[in-house]
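**Student:** give me the fold of what follows.
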Amino acid sequence: MCGIAGYFGLGPDRGLLERMGAAQRHRGPDDQGTFVDGPVGLAHQRLSIIDREGGRQPMATADGRFVLAYNGEVYNYRALRAQLEAESRTFVTQSDTEVVLQAYAAWGADAFDRFNGMFALAVWDRDEQTLTLARDHFGIKPLHLSRVTPQDDGAGGSGGTGEAWLFASEIKPILATGLRDPAPDERTIYRYLRHRVHDDGASTFFEGIERLLPGEMATISARGLERRQFATLQQDLVATRPPATGAGPETVAAMREGLKESIALRLRADVPVGTSLSGGLDSSAIAVGIDRLLTAHDDSAVAVGHRQQTFSAVFSGYRNDEERWVDDAVAACSDRVESHRVRPTSDEMFADLADFVRTQEEPVVSTGPYAQYRVMKEASRHVTVMLDGQGADEMLAGYVPQTVTHLRDLLARDRRAGIAEAFATRDVLGTVVRARLRTRIRGGGSFGELLRPEFVADHADDSYAVAGADLRHRLVHDLFVASLPALLRYEDRNSMRFSVEGRVPFLDPQLVRTVFAMPDDAIISGGWNKAVLRDAEQDVLPPSITRRRNKIGFTTPQNEWFHEQREQIYRVFLSESFSRRPYFDQAEVLSAFDLWLSGRGSLDSMAFWRILNLELWLREFIDPRPEPDESARPATVSTLGTSRGTGVDLVLSDGSLARQHLVGAPRVTDQDDLTSLVVEHVTAYLDVLGDERPAGARSRRWYVFVSGEVVATTQHRTFDVWDIPVTRIARLLSRHATRTGAGVGFGSPFAMQLAIDEVGLPRLLTAAAADAAGRLVGRRGLFDTVVGSIVAGRDERAVDGPNQGSARAANTSIRLAPKDPAAVAALLSKALRQALPDELAATFCGTVVVDADDRGCTVLGTDAATAVARLEQMFADDPWGRGAGQTPLALVLDDRRVASAEPRGRDHQRQASVSPLSVPARARVGHSTGRPG
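**Tutor:** The predicted structure follows:
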């Protein structure tokens, strides 16, 4: 197993090839190589599996005409080698790579259809000047392609003319070239969100980057690119028309022998081989198949070793835990099994999410692949090759929708037989019907309501349909389009992330042809899907597995995990980046997620995973890299005044000046004593002000401004949204409020719920009635104003969050207005006067509790005798302070002199050198805030 990459149409550039290889080094850490010839460059990363000493790539024929970069394993390479040797071809290694190369040299593209295995390859024909790319029959191994414009650097590097092409096993190498900027493919995103599909065609989530399809090849030359299918497997399977009935012992024997041969082929390796074991029928059949080969001392099982290593993900205490079936499968084997089990937790998954998103490269439809990710991580400590059961569900109708298709097909052909089959399947169908009824009863809207209308409108003509009336068509569609391609991508990325090769015995072309030639009742019979496989394994696996009805597979307890990690999910949905996406209606997403958490609504955790996964993918691959931390920079100049170091001069309406000093402090939490905090930091700041101190000859009047937010926090009036149980009436009333990115934010059902808890439902219903009456006479916004005044007192803006577009934590918490801010101001002033020297206490005018942002300042309460209007002009919310989040206090010096252009004294001519006081942070718990104002 390896990673391949390269280009066509560029000038010689080994540096570019090395960057591409480095971006997927995990696919082949054992060796690397490059090849350059004219317009072509090939790069190879090798994971040595067969002939570890030989088989280095890129590999050339003896005459140098053909050069191969190849990823995969061709399991029938020994038989092919014998045929080639009979045609006078000679070999110098024992690798399957050389067989692939010589087969192409002898048979051209016709060789591909002879390969039984998994492969993605690139072969350069020097004489014809063509580059041929190909992908195996089922698309087990990936291959991506992108057309780019050469960038001539003037020195030959990466130069070229006309169009050029990049290719790679993964997408990251293409992005690493710098020739293709990452951009989202909008249609793919829409289909993923709305229809829950991906990997069902050539398009990827990256605009301008495509994948080769299963069984497809591409030829690139100076004439351009030509794509075509080299295999007829899909068409052959569709055309197969066996009888409806007739499965018998010979059919079961064919299944048993075909799977045994396929497993034996896929055990060929010069490195340790293990098995993925979920506890389901498919993986258990492979595990016991390997065990039978071991106990029979079959030569094909040499790489397994003395004991088979199995690897499982189990989830003790959750509904979808399969450990009991893993136990049964292990017990069905001989004592030559060592069972390894990983027990992922929701904390671990969210800690791994960034790496998991990078690993998969494109979004996935559920968290299920994470279980496989953890299994491969554990397996990499013990083995290099893993076998698992991918493909059996697609070829043997392992999914409920395939059973439904079969019933429709059967009812159309034989109504009596169809009714009998439906009755035999009543338990499976009943589960589906009950789930749909629950969805309708719960209501709560559709997924489309979570998307921005303009995004939906842009893709109004996009639809998705699968073959629904013919079982054979449906199985082929699932094998090559709807289901298996995505699962194979998951497995490839998860295994190769940890330098493990995944092999899939059910996806043997001959085995699949054998199954499709069987009668229909070998697929589904008497209410049982996978009928022939169940019968083939009934003598070696217990009935708990062969007659098991509930299918789980490698998955996670996603529902429970989302409840456990609701805080993490809320943080994403409330983030600034999420609010800017052109895809989601943030308010609707939040409301729907809250509804789902409370056990209501028609959506499920799969819907919210898709949204979450897409947002994390956009951050990882599409969003620009964040700029260096700005918090260490000097204070930004306020637009309301002139910055003088840490002091900002504000020009008041009467022409006089006030100087504002922001006071630094550790982040304030609900465990802090506000009085002690204010006294400690104000007095410490005054000590370092020196000549700026508001005392002595200057006799300047001064005030302490305190953020209403920190007052509310220390009063335990700040709440994380995930701790607020929202009622239906709160959700309904919030729809009447203005949804805004700043200010009161009662358009959020979380804020509305707090308002109900604060003042009672009757008063808010009165406000809603006033708003309705106002709308009749053309007045809008009364609801926000009335609710704000009821909850917040003087100004509704004193209630904050969760504000769309705000930085954390303003976007994940809600703050009610502080209680009795005037009394708080008086208490703080009293404590300050007691702590201050007489000369400072004499000029201290009082404390002002404010709510401030870049739009202005609102006085919530004060004990100062100064007019409120003047106080509100004396404070400006500093943008740098907000970004740093560490300036909850301010000293404001009111000098009352008329502003002029003349210098105002030596100390005002110099640049102030005092920085906001830095006090070592103490260990704190609970809610916190440090936002100024």
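**Student:** alpha carbons only for contacts and neighbour counts from here, please
**Tutor:** OK.
**Student:** element containing Val404?
**Tutor:** Using DSSP states H and E, Val404 sits in helix 400-413.
**Student:** hmm, who's touching that helix?
**Tutor:** With contact meaning CA atoms under 8 Å, 6 or more residues apart in numbering, helix 400-413 is reached by 397, 417-419, 421-422, 428-429, 468-471, 474-475, 524, 529.
**Student:** for the comparison step, fold the sequence that follows:
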Amino acid sequence: MCGITGICVKDLARGVDARLLEAMTASLAHRGPDGSGSFVGPHVGLGHRRLSIIDLATGDQPIYNEDGSIALVFNGEIYNYKELRQELMARGHQLRTQSDTEVIVHLYEDFGDDCVDHLNGMFAFALWDAKHERLLVARDRLGERPVYYAEHNGRLLFGSELKAILQDRSIPRDVDLGALDDYLAYGYIPAPATIYTSVRKLRAGERLVWDARTGVRTNIYWKVPFAPGRIRTEDEWVAELRALLVDSIALRLRSDVPVGAFLSGGLDSNGIVALAAQQLGTPLQTFSVGFGEADFDELALARLTARRYNTDHHEIMVRPGDLSSFVDLVNHFDEPFADASMLPTYYVAREARRFVKVCISGDAGDELFAGYSQYRQVQRYATIDKIPLPVRRVVFGAGAALLPDSVPGKGLFDRLSVEKGARYQRQIGVFSLRERRRLLRPEAGAARCAESRLFDPFYNANGLDPISISQLVDQNTYLPEDVLVKVDRAALKNGLEVRIPFLDHRLVELVNSMPLDLKLRGGVTKYILRRLLRDDLPPEILTAPKRGFGMPLKHWLRGELRDFARDLLLSPDSRSAAYFERPAVERLLASHDRRGRDMSERIWTLLVFEQWCRAAA
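**Tutor:** The predicted structure is shown next:
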């Protein structure tokens, strides 16, 4: 894994600011501690920080084509690079390295911007074509690798993280109030927005082209597919899925440095470890994180698979005192990000980096195989939805309005009073529309809060059942904007690359073409995955209830961290007070103290924003 940066200028007389490019690149040293490189031409400057994993000797960047007219900086891994090398050499290309990066340069020579269609991998790259004086920037299909960019004062700046662009002190820091509303609604800021009005993010599966004449143009080159596939028997589905998953894991084990694996107590990571261990000739190094609270701790389950496959197993424990990294980690994300599992992800990545440079993980299994509890809830709502919506709005809406915030069941009444995107936001989001309007001050956009603008477009999809629509929403929003952001930042803060076999785009396309009954059957989630792995895993793993990779925040915010939250949010010098109504914050804290509804996710979301405000001031 690496970090990339760049500057493009329209005015040749102005030229590229080499000092700024150097500062931008240096700000990403954590992503690539093994080396740096740069290229500066008349219109463009490219910067690179390297984490060396493939072709340790000759893989330094930027990388060029045969005549030097194309320069490339790249972040990620192209898993099918060996096959692509053979194809390119058969067509007469001369490759001077053994790296995966170089294949992109020559694919661009053959296919132009459509070079991305040939790549199986996670990537973000910037390619300068000097002959045509144009820049191509692209992000992988599922959004594993990030790209931020800003157009300001006649220049385009881009980088793997927001902090690279903010090295330019002239970039405006105006808070995007629409992005703040999204943050409170979802716990993250979805692309293309960022917390600042002046900076944007490339979306998953998106390309950006820049030239001095037309400036920036973007387009989506790949969308998550969700359509029925050809008819197969259940045995045929299982066999095809297993073959593809085994191949995906084999590709992600390609490396010139040791590879380890994250191992929780869940089906997904255990399955990945089991299938990976069967391919390796040496013991796989595995890494697990646990908590003192029994209802969140999965170490005992992880040990079962570790013992079965004789892995070199490592465990760490996360306790309330470990929130000492809270400030540093929140600041590292550069913009508000409220997924509390960033903390255990950071700690397990830090432990893993002591032994390996690369880990594989079981992320994305829930989104693909309908593993989340909300999918079963969507199924149960079908009965109540037979009541006309106007009636439900009156009956359940009135019930939600009458119940105090601290009473369990208020959220359910609120969800039953709406439908489609609005309901799903209230299922999986943080603050509902009503709560955001009460929380935000008028000058912070309270009147402009939107119901569910992020989710609504997916409910216009034709021919999909409600559960498949929910999966489509998650694969397009929560997965790239939350899960993959968390993994990218928390792991690369430690200089660790994480590879995700479930995100091979071929596998995504296959699973999304399966009948729903193969994913959710009779209340059993991930049915086909459980069947596929039934001979590979201990029975306790196959039957264990889902816990999720979360934090025991509800316990901590009523115990050791109660005063921490109050002191930070209600202090006289609170920065978030410029955005939030103090009485609403006080009610939220008091409601959680009464041990009724669990308000910990909402409190954590405000804590993160408060700390971000302090860092950004």
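**Student:** just to revisit the earlier point, show the buried residues in the contacts of helix 400-413 of the first structure.
**Tutor:** Among the contacts of helix 400-413 of the first structure, those buried by neighbour count (16 or more other CA atoms under 10 Å) are 397, 418, 421-422, 428-429, 469-471, 474-475, 524, 529.
**Student:** looking at those, which are in strands?
**Tutor:** 524, 529 (DSSP state E).
**Student:** now do the strands in the stretch 101-250 of the first structure.
**Tutor:** 117-125, 130-135, 144-148, 164-168, 209-211, 216-221, 224-229 (DSSP state E, counting those that start in this stretch).
**Student:** how about the ones you listed, which one is nearest Tyr570 of the first structure?
**Tutor:** Checking these against Tyr570 of the first structure by CA to CA gives strand 209-211 as the closest, at 31.9 Å.
**Student:** other SSEs contacting the closest one?
**Tutor:** Applying 3 or more CA pairs under 8 Å, 6 or more residues apart in numbering; DSSP states H and E, one finds that strand 209-211 of the first structure makes contact with strand 144-148.
**Student:** any idea which of the strands of the stretch 101-250 of the first structure gets closest to Arg307 of the first structure?
**Tutor:** Closest among those, once you apply CA to CA, is strand 117-125, at 25.3 Å.
**Student:** so where in the second structure does the closest one end up aligned?
**Tutor:** Using TM-score structural alignment, the residues of the second structure aligned to strand 117-125 of the first structure are 121-129.
**Student:** now that stretch, how far from the chain's geometric center?
**Tutor:** Taking CA atoms, centre = their mean, to the nearest Å, one finds the center of stretch 121-129 of the second structure at 18 Å from the center of the full chain.
**Student:** over to stretch 269-285 of the second structure?
**Tutor:** 24 Å.
**Student:** buried stuff in it?
**Tutor:** 269-277, 284-285.
**Student:** filter those residues down to the ones in strands?
**Tutor:** Gln285.
**Student:** redo the buried residues of stretch 269-285 of the second structure as CSV? Include distance to Ala150 of the second structure.
**Tutor:** Output for these, formatted as CSV (distance: CA to CA, whole Å):
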residue, distance to Ala150 of the second structure
Ser269, 37
Asn270, 41
Gly271, 41
Ile272, 38
Val273, 40
Ala274, 43
Leu275, 42
Ala276, 40
Ala277, 44
Leu284, 42
Gln285, 40
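**Student:** ok, so of the buried residues of stretch 269-285 of the second structure, who is nearest Leu304 of the second structure?
**Tutor:** The closest of those, once distances to Leu304 of the second structure are taken by CA to CA, is Asn270, at 9.3 Å.
**Student:** any idea what the closest one aligns with in the first structure?
**Tutor:** Match for Asn270 of the second structure (TM-score structural alignment): Ser284.
**Student:** how about its match: what's its closest non-neighbour residue?
**Tutor:** Ala329 (5.8 Å; CA to CA, 6 or more residues apart in numbering).
**Student:** ok, the one you found to Gln660 of the first structure distance?
**Tutor:** 73 Å (CA to CA, to the nearest Å).
**Student:** who has more neighbours out of the two?
**Tutor:** Set Ala329 of the first structure next to Gln660 and count neighbours by other CA atoms under 10 Å: Gln660 wins out with 28 against 25.
**Student:** for that one, helix, strand, or coil?
**Tutor:** strand (DSSP: H, G, I helix; E, B strand; the rest coil).
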